[in-house]
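Enquirer: I would like to see how this sequence folds:
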Amino acid sequence: MSGTTRTSAELDVRRRQILFRAWHRGMREMDLIMGRFADAEISNLSEEDLAEFERLIEVLDRDLLGWITGEAQTPENYDTPLFHRLKAFHSHTSPIHV
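Expert: Sure thing, here's the model as predicted:
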């Protein structure tokens, strides 16, 4: 069960792969954080944003979760506008308390 609430039929191959990876991270909390953001934003992300999201997908769950919750300082090279969008999206839409 992926959890996604959207169809990927209209997405190009790259976006479909990103959507799948966002929902299959390993830690359920991160599946929900990254997957929900991808569901809502994947169609609107620029090529630059897609590359940045792919880079965030590669970050270890425990590190990324710490940055999103503010329990750990976000490294400067990951403190990007897209990361801020992800963090704001999570804080405004998620009933999950991680």
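Enquirer: all contacts plus neighbour counts: C-alpha atoms, from now on.
Expert: Fine.
Enquirer: and residue 57, what does it touch?
Expert: 21, 22, 25 (Cα atoms under 8 Å, 6 or more residues apart in numbering).
Enquirer: next, the second sequence, to be compared with the first:
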Amino acid sequence: MDRDTKIKRLRFRAWHRGTKEADLLIGGFFDQHHAGWTDAEIEQFEVLIEEQDVDIMAWAMGTQAVPDHYRGTLMQAMETLNYVPIAR
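Expert: Have a look, this model is predicted:
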């Protein structure tokens, strides 16, 4: 599958998680960061979003330790939480 098609599929999956909170966290993260990702980071995100939303959210918020296989620049960026869109 070409990169553009993969990005479109990942965006859909990032924004259609099942809860509004997960959509905002995971979808907001995707929208903010995906343009600069390498192919390896895209693959890592692809694996990450197969995890349970509650786990991803807990890792991002620091309430659970991030598993070693997800540690790296992708998860460090997710832990900043500065990408969550908040209506004012």
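Enquirer: sorry, back to before: any idea which of the contacts of residue 57 of structure 1 has the most stuff around it?
Expert: In terms of neighbour count, residue 22 stands highest of the contacts of residue 57 of structure 1 at 26 neighbours, by other Cα atoms under 10 Å.
Enquirer: mind telling me what it corresponds to in structure 2?
Expert: Aligning on TM-score structural alignment places residue 22 of structure 1 opposite residue 14 in structure 2.
Enquirer: tell me which element its match falls in.
Expert: Applying DSSP states H and E as the criterion places residue 14 of structure 2 in helix 3-15.
Enquirer: roughly how far apart are residue 54 of structure 1 and residue 84 of structure 1?
Expert: Computed as Cα to Cα, to the nearest Å, the residue 54 of structure 1 to residue 84 of structure 1 distance reads 15 Å.
Enquirer: neighbour count: the two, which is higher?
Expert: More crowded of residue 54 of structure 1 and residue 84, by other Cα under 10 Å: residue 54, with 18 against 13.
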